[in-house]
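K.L.:
Predicted model follows, preceded by the sequence.
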Amino acid sequence: MRKKIKIHIIFLFLTHVLLSQQDPAFNYYMFNHQSVNPAYVGSKNYTTITSVYRSQWSGFEGSPITQTASFNKPIRSKNIGVGLGVLNDKIGPLTTTDISIDLSYHLRLNRDGSYLSVGLKFGGLDFGINSEMIQTNQPFDQTFFIQDDKSFFPNIGFGFYYYSQKIYLGFAMPRVIDHAEIGNQKHYFFIGGGLINLSDLWILRPSVFLKYARGSSSVYDFSSLLIFKDIFWIGGQIRSSIFSVLPDGGLEGSYAFLTGVNINKNISIGYSYGFSSSKNKALNLGTHEIILRLDILPKVIGLLRSPRFF
C-alpha cells in the first residue's frame, strides 16, 4: 500500500505548486534550455540527448520529484531543428506528465556565426490526483474527498533564441493556453549567459534565468560556473524574488552548489545540491539534481555553431 501523507502537508504542497512552482525549476537550467524554449532545438551542429532527475526537499514525505528527458537535432540543409521532450513531475498526490514536440528555424545573421531562431512547442499535459495518498483525522471526511482523476490538457508555446560562439539570449512562453481548473497559467521566461576566457585553462560561464507568472512571485536565478580545460566545472547559484537581491525567507529563495565532468567528448554528467532559505525548517532538507547529457557528434564536425557549454 502506498504511503499516506497528512492533509496539512498536502495543503503546503498545493499552495507551493499553484502559487509559485507550476512549471518545475531546475538548477541546471543552463544545460536544459529546451525544457522551456523550443527555439533552442537545433542550435548545435549535432544531436543532443539530455536527462535530468531532481529530488526537492529530500527526506520530506511526498516531496517533489521531477524527471525530464529531451532529444533535439539540427537538419542543417533546411536550417531547422526538431526535438522531443517528456517531463514527469510528482508532488504529494499530484502527478503531471508533459509531452512536447519542438520545431525551430535558424537564421544566420553574419559570418561570425551569430544566429537568431524562432521555435514552436506543441504538446499537452496529463494531470492526475491519487486520492489514496490523502489521509484525514476523521475517516471518510467528505470535506477532503477527492476522486481519482486523470485529465489531458493540450498546449502550445513559442520562443526566440539568439546565440553566437560566446553569448546567448532567449525569451520563451512555453505555455500559451491557460487551464484554470488545475491552476495552470502562462509563464514567461528569459535566459541569458556567455563564456569569458580567464586564461588558457579556465573559462567563466555566468548565466541568468528570469521567470514570471501572473499572480505568482517573479523569480530570478543567477549562476556562475568555473570550467577547467573543458574537463570539469564547479560553481554556485542563487535563486530569489526579483524584488530581493539575495534570497530571503520566502519559498522561492535558495542557494545551490553545482559540479560536473565531461567524461569524454560525448558524455557529460553533473550534480547539484541546493538548500532553501525559507524560515520553514521543514523545507531545509536539501535538493539533489543530476543531469546526464549525450552529444552524438558527426565524424567531421568542422566549426561548431555553439560551445558544448551552451
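P.N.:
Thanks, I have the structure now.
K.L.:
Please make it C-alpha for all contacts and neighbour counts, starting now.
P.N.:
Noted.
K.L.:
Assumed residue 83 was part of a strand.
P.N.:
Yes: the assignment for residue 83 (DSSP: H, G, I helix; E, B strand; the rest coil) places it in a strand.
K.L.:
OK, contacts around the residue nearest to it when sequence neighbours are not counted?
P.N.:
For residue 83, ignoring the flanking residues on the chain, the nearest one in space by Cα to Cα, 6 or more residues apart in numbering is residue 72 at 4.0 Å. By Cα atoms under 8 Å, 6 or more residues apart in numbering, the contact set of residue 72 is 41-42, 47-49, 81-84.
K.L.:
and here's the other structure:
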Amino acid sequence: MNIRFIVLISIILSTGFLHSILGQQTPIFADYNYNSVVFNPAHAGFYESTDIIVNARGHLNGIEGSPRNIGLSINTPTNAKNVGLGGGVYSDQIGVSRMTNIFGAYSYKLFFNSDRSTWWDYNPHVLSFGITGGMIIYGEDLLSLEIKNDPKFARNINALVPTIGAGVFYNRERIYIGFSAPNLLGDSLSSEDNVNISSPFYLLTGYRFFATRFKEIMINPSMLIKYVSGAPMQVDLNTKINYKNKFEVGVGYRTNASVNFLAGFRISNNCRVAYNYNQALDNNPMSTHGIVLNFRLNEGFSFR
C-alpha cells in the first residue's frame, strides 16, 4: 500500500484533517525560542535591531509523507520607539497536505525602563500588545492517492483562508509571559466550504537566572502551551543554557511523547545557527532534524 495513503488515513482516523495539520505548526524547541513572532505578534520589534530567521526541519526524514516545514520571518523595530513590525512566510507539509501561512504583525510597546539584565543580553522591562493578519494557502493533493469510487477523494482541495490574530507579551529581567491567538477567524472566511481550521491559542512563559556571579551563563527554563478545540492540549517543557550569546544547549519534552535537543553557536557578531533534534517516544521510530539561521543587524548579538 502507498505510504502516502497510510499517512493520510492515519491522520483522518486520529484527529481529523486539520487538527493534525495544525499540530505541525507548533514550533519545536529551537523554533519557538528563536521565532516567537510566528505565533505572538506582540513580540514584533522586541529587539533593538532587525532580526531575521530562516528555519527548516523534517527535510532529512527518510519516511515519505512525514512532517516537514520551512520558513522565513523578519522582526524589526521602527523609528517610533514604541512600534514594532514583523512578518514572514512558512510552509508545513504532511502527507499530501500542505499549508502555507503568510503574515504581517504590528506591536505597540509600553517601556518601563531600558535596563539590560547583563552586559551581553538585551532584556527590557516592557509590556507589548500586538495584532497580526495574513493568509493561509491550504492544499490537498488527493488525486495523487489514486483512490477510486470515493467522492471525498474525487478532486484536490485548494483554499485561501484569511487570518486575523492578537497577542500580549510582558517581559522583565527574570520572567516573561505571553498569550496569543494568531487566527481568531478560524476558517470562517475560507474560499472552500470543506476546509476545517480551528483557532489555536498559545501561552508562553519562562524564567531566567544566572549560574555564575559574573552573569556569564544564563539558564532559561520555559513552557509553551498550545490549545485547539477538539484536540488534546499540547505542552512543551524546555530548558536552555546560554553562555554570553556565544553558544547554547538545551533539552525539552513535549506531551505528545517526544524529546528535543538543541545546540547552537554564534558564527559571527551578526549570525548564529542552531541545530535541533526531535525524537518520538513510545516505540515510535520517527525522528526529526531541524536547523535555524538567525541574523541580527547592527550590534548583532554582542551588546555594549
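P.N.:
Sure thing, it's come through. Worth saying up front: this structure is predicted, and the values here are computed from it rather than measured.
K.L.:
And the contacts of residue 72 of structure 1, which is closest to residue 284 of structure 1?
P.N.:
Checking the contacts of residue 72 of structure 1 against residue 284 of structure 1 with Cα to Cα, the nearest one is residue 49 at 31.7 Å.
K.L.:
measure the closest one to residue 293 of structure 1 for me?
P.N.:
6 Å (Cα to Cα, to the nearest Å).
K.L.:
quick one: which of those two has more around it?
P.N.:
residue 293 (21 against 18; other Cα atoms under 10 Å).
K.L.:
which SS state does that one fall under?
P.N.:
Classified using three-state DSSP, residue 293 of structure 1 is strand.
K.L.:
quick revisit: for the contacts of residue 72 of structure 1, which pairs are in contact in structure 2 too?
P.N.:
Retained in structure 2 (both residues aligned by TM-score structural alignment, their matches' Cα atoms under 8 Å) from the contacts of residue 72 of structure 1: 41-42, 47-49, 81-84.
K.L.:
Determine which two of those are furthest apart.
P.N.:
Once Cα to Cα is applied, these give 49 and 81 as the farthest pair, at 13.6 Å.
K.L.:
quick one: contacts for residue 223 of structure 2?
P.N.:
204-206, 235-238.
K.L.:
Map it onto structure 1.
P.N.:
By TM-score structural alignment, residue 223 of structure 2 lines up with residue 208 in structure 1.
K.L.:
Next: residue 186 of structure 2.
P.N.:
Match for residue 186 of structure 2 (TM-score structural alignment): residue 178.
K.L.:
picking up where we left off before, distance check, the match of residue 223 of structure 2 against residue 294 of structure 1.
P.N.:
24 Å.
K.L.:
now residue 222 of structure 1
P.N.:
With Cα to Cα as the criterion, residue 222 of structure 1 and residue 294 of structure 1 are 25 Å apart.
K.L.:
Ends of stretch 141-158 of structure 1, what's the gap?
P.N.:
44 Å.
K.L.:
ok, and what's touching that stretch?
P.N.:
With Cα under 8 Å, 6+ apart as the criterion, stretch 141-158 of structure 1 contacts 37-39, 118-131, 136, 172-177, 179.
K.L.:
Could you turn the buried ones of these into a ChimeraX selection?
P.N.:
To isolate the buried members of those in ChimeraX, using 16 or more other Cα atoms under 10 Å:
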select :37,38,39,118,119,120,121,122,123,124,125,127,128,129,131,136,172,173,174,175
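K.L.:
Out of the contacts of stretch 141-158 of structure 1, which sit inside strands?
P.N.:
118-129, 172-173 (DSSP state E).
K.L.:
Of all pairs in those residues, which one spans the longest distance?
P.N.:
118 and 129 (35.2 Å).
K.L.:
In the stretch 201-310 of structure 1, what residue spans correspond to strands?
P.N.:
202-213, 219-228, 232-241, 254-262, 267-276, 287-296 (DSSP state E, counting those that start in this stretch).
K.L.:
Same list, those, but as a markdown table with distance to residue 31 of structure 1 please.
P.N.:
Output for these, formatted as a markdown table (distance: least, Cα to Cα, whole Å):
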| stretch | distance to residue 31 of structure 1 |
| --- | --- |
| strand 202-213 | 11 |
| strand 219-228 | 12 |
| strand 232-241 | 13 |
| strand 254-262 | 11 |
| strand 267-276 | 10 |
| strand 287-296 | 9 |
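K.L.:
what's the closest of the ones you listed to residue 104 of structure 1?
P.N.:
Using Cα to Cα, the strands of the stretch 201-310 of structure 1 put strand 287-296 closest to residue 104 of structure 1, at 19.0 Å.
K.L.:
mean offset of that closest one relative to structure 2 (after superposition)
P.N.:
On superposition with structure 2, the mean distance recorded for strand 287-296 of structure 1 (mean Cα distance after the TM-score superposition for structure 1) is 0.7 Å.
K.L.:
where's whatever residue of structure 2 lines up with residue 238 of structure 1 relative to residue 92 of structure 2, distance?
P.N.:
By TM-score structural alignment, residue 238 of structure 1 lines up with residue 253 in structure 2. Residue 253 of structure 2 sits 21 Å away from residue 92 of structure 2, going by Cα to Cα.
K.L.:
just residue 304 of structure 2 next, same as before
P.N.:
When residue 304 of structure 2 is compared with residue 92 of structure 2 (using Cα to Cα), they lie 38 Å apart.
K.L.:
higher neighbour count, these two?
P.N.:
Per other Cα under 10 Å, whichever of residue 304 of structure 2 and residue 92 has more neighbours is residue 92, with 23 against 8.
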